[in-house]
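Chemist: Let me see the structure of the following:
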Amino acid sequence: MTPSIAFIGVGNMARSIFSGLLSSGYPADKILGTSRTTEKRAFYEAEYGIKMLADNQQAVQQADVVVLCVKPAQMQAVVENFAAQVNADQLFISVAAGVELGALSHWLNAPVAVVRCMPNTPSQIGAGMTGLIANERITDEQKGWVSELFANVGDSVWIEEESQMHAVTALSGSAPAYFYRFVEAMIKVGLEQGLDEQSCRKLASQTMLGAARMIAEVDEPIAQLRNNITSPNGTTEQALLSFEASHIDQIVAQAMMACMERSKVMAQEFSA
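Modeler: Here you go, the predicted structure:
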């Protein structure tokens, strides 16, 4: 049986997931979403052929799987509003940063399977990375289904300890912004050297894309991939020596720790 899926709060992430599902052949009549805005409901129904509702309670009543895509600060109020409609056979998936499994289970007030995930924005183009963790009520079949769900927007990794979600946030959830910032700095230098912006953007972005693919697809240590293009006294070596002189490991560690610390604070703010 193909489960019916309700997306509570349709925005960019929800659209990324259900558009990936539709592209993979998932039936549109098994997908519904919610939005308080009449225009948004009309748009998604016309553009994607899915059913859109204004009422979260109605959506939950019609779904086998409920994907919670509302903002973290709104999660408690939204979940408690439809909690009376929850049944034990349903699966709940939250994409809200910082909202832990215990809080979600408490607000749902029912013995249901809950998955917490940390996707990232490249999911919008099918190149996302998602960290996943579930409560003790999830079945192996449900875990497999969730993995297939996120395969439609990229790839995923299951973790065992919820405390590790802070590291997942720093490694993948927030990380695209680090790379964007790095490329911005590269492009700025290229412009200063007389190249046009389009050429700079293409040179830098395709190089980053190629490097990422080599890390993912070539069976060599990352250090070796780096050494393969670092000739003694060459141009690459000089750039890398500059990074080391600026203590690049410390810079990256400080940034990631700042990200993780904020993630921990958010978990406390949104606890049950």
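Chemist: C-alpha only now, for contacts and for neighbours.
Modeler: Noted.
Chemist: Can you show me the strands along the protein?
Modeler: Secondary structure of the chain, counting by DSSP state E: strands at 5-8, 31-34, 51-53, 65-68, 91-94, 113-118, 128-134, 154-158.
Chemist: Please name whichever of the ones you listed is nearest to C259.
Modeler: strand 113-118 (13.5 Å; CA to CA).
Chemist: what sits up against that closest one?
Modeler: By CA atoms under 8 Å, 6 or more residues apart in numbering, the surrounding residues in contact with strand 113-118 are 88, 90-97, 99-101, 104-105, 130-139, 165, 168-169, 173.
Chemist: Mind listing what's buried along that strand?
Modeler: Residues of strand 113-118 classed as buried: 113-118 (neighbour count, 16 or more other CA atoms under 10 Å).
Chemist: Turn the residues you listed into CSV, including distance to Q254.
Modeler: Listed next are the buried residues of strand 113-118 as CSV, based on distance: CA to CA, whole Å:
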residue, distance to Q254
A113, 36
V114, 32
V115, 29
R116, 26
C117, 24
M118, 21
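Chemist: any chance you could map the helices in the protein?
Modeler: Here the chain has its helices, by DSSP state H, at 12-23, 38-48, 56-61, 72-82, 101-108, 140-151, 165-168, 175-192, 197-217, 222-227, 235-245, 248-269.
Chemist: let's see this one next to it:
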Amino acid sequence: MTANVAFIGVGNMARAIISGMIASGYAAQNIIGTSRTAEKREAFQQEYGIRMLADNNQAVTEADVVVLCVKPAQMQGVIEGFAEQVREGQMYISVAAGVELSAIEQWLNTDVAVVRCMPNTPSQLGAGMSGLIANQLTTDEQKGWVSELFSRVGDSAWVTDEEHMHGVTSLSGSSPAYFFRFLEAMIKSGVAQGLDEATSRKLATQSMLGAAKMVTELDEPITQLRRNITSPNGTTEQAVLSFEAAGIDKIVDDAMSACVKRSKEMARDFAAK
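Modeler: Okay, here's the model as predicted:
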């Protein structure tokens, strides 16, 4: 469907989605952004050719799809500020972590399609992964449109149980930070072995990128890919055995469980009262 899309708040995620839309041919005249900052409105308008407004109410009035890109703690106040402009037939997409569908529905106070999205920061480079869930008023056509929208910044996966969004957060929303931390440790070790930092970074990061491409593009189980380069009594085996001795499965599970725990706490904090 062709839709007028309004972005309420134009932070990093809105920028990623808007740039992906423009790059893939979405008409700039069908995109609106809002910001209270005049400098940001001017910058977005000049960079992308979209219309920028200071008034959320006006943007919502003109939109078929409204993408809510404000911080979780601001979400209730922002929605309640334009709630009188919400109308049936619109669709609302939230990219705020921890704010559940039921809260958004209550604040909107109108029966409309609502989609909750958990994106991640690689979306800024068109390599993102977004977890999605929709309320019961969202049609298959609308869900297809949302999938197409997020394909412009990477890929996406739908879940049907909102409880699973906590797992989505731990697997994709937060996981780039895990990989960054692992890379930091690898680079630090490389420097300790005598390599300069730039060379260590290049070797480690390109290897991580290549490994990810092998997983996504080759039709082999991850376990087999690992075994293919783990020769008996070889160098790789010694590294992997060290990981196993340190309890890598428990380390990762503990970290992801801590992420899920915090995600659930945030959902309670931002629940509709």
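Chemist: TM-score them against each other, please.
Modeler: Once superposed, chain against chain, the TM-score is 0.99 (TM-score structural alignment, normalised by the length of the first structure); 272 aligned residues with a CA RMSD of 0.6 Å.
Chemist: For the strands of the first structure, give me a markdown table that also has distance to Q206 of the first structure.
Modeler: Formatted as a markdown table, those follow (distance: least, CA to CA, whole Å):
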| stretch | distance to Q206 of the first structure |
| --- | --- |
| strand 5-8 | 34 |
| strand 31-34 | 35 |
| strand 51-53 | 38 |
| strand 65-68 | 34 |
| strand 91-94 | 33 |
| strand 113-118 | 26 |
| strand 128-134 | 17 |
| strand 154-158 | 19 |
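Chemist: among these, which is nearest S242 of the first structure?
Modeler: Closest among those, using CA to CA: strand 128-134, at 30.5 Å.
Chemist: The closest one against the second structure, how far on average?
Modeler: Comparison of strand 128-134 of the first structure with the second structure after fitting gives an average deviation of 0.2 Å (mean CA distance after the TM-score superposition for the first structure).
Chemist: now for that strand, which elements pack on it?
Modeler: With contacts taken as 3 or more CA pairs under 8 Å, 6 or more residues apart in numbering; DSSP states H and E, strand 128-134 of the first structure sits against strand 113-118, strand 154-158.
Chemist: could you check the angle helix 101-108 makes with that strand?
Modeler: 70 degrees (axes from the mean of the first three to the mean of the last three CA atoms, to 10 degrees).
Chemist: circling back to that earlier point, for the helices of the first structure, state which one has the densest average packing.
Modeler: helix 165-168 (a mean of 22; mean count of other CA atoms under 10 Å).
Chemist: Which residues does that helix contact?
Modeler: Here helix 165-168 of the first structure has contacts from 118, 131, 159, 259-261, 263-264, using CA under 8 Å, 6+ apart.
Chemist: Check these against S147 of the first structure and report the nearest one.
Modeler: Of these, the one sitting nearest to S147 of the first structure (CA to CA) turns out to be G131, at 10.2 Å.
Chemist: Report how many residues lie close to that closest one.
Modeler: By other CA atoms under 10 Å, the residues close to G131 of the first structure number 24.
Chemist: Show the contacting residues for it.
Modeler: 117-119, 156-159, 165, 168.
Chemist: For the buried residues of strand 113-118 of the first structure, work out which two are farthest apart.
Modeler: Greatest spatial distance in the buried residues of strand 113-118 of the first structure: A113 and M118, 17.0 Å, computed using CA to CA.
Chemist: Give me the neighbour count for the closest residue to D55 of the second structure other than its chain neighbours.
Modeler: Closest residue to D55 of the second structure apart from its sequence neighbours, by CA to CA, 6 or more residues apart in numbering: T34 at 6.7 Å. Neighbour count of T34 of the second structure, defined by other CA under 10 Å: 25.
Chemist: Quick one, which of the helices and strands packed on strand 128-134 of the first structure gets closest to V183 of the first structure.
Modeler: Short answer: strand 154-158, nearest of those by CA to CA, at 22.0 Å.
Chemist: Average offset of that closest one relative to the second structure?
Modeler: Looks like 0.2 Å for strand 154-158 of the first structure (mean CA distance after the TM-score superposition for the first structure).
Chemist: in that strand, what counts as buried?
Modeler: 154-156.
Chemist: Need those in TSV (columns: distance to T38 of the first structure).
Modeler: Listed next are the buried residues of strand 154-158 of the first structure as TSV, based on distance: CA to CA, whole Å:
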residue	distance to T38 of the first structure
G154	31
D155	33
S156	33
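Chemist: And the residues you listed, which is closest to A83 of the first structure?
Modeler: Checking the buried residues of strand 154-158 of the first structure against A83 of the first structure by CA to CA gives S156 as the nearest, at 28.2 Å.
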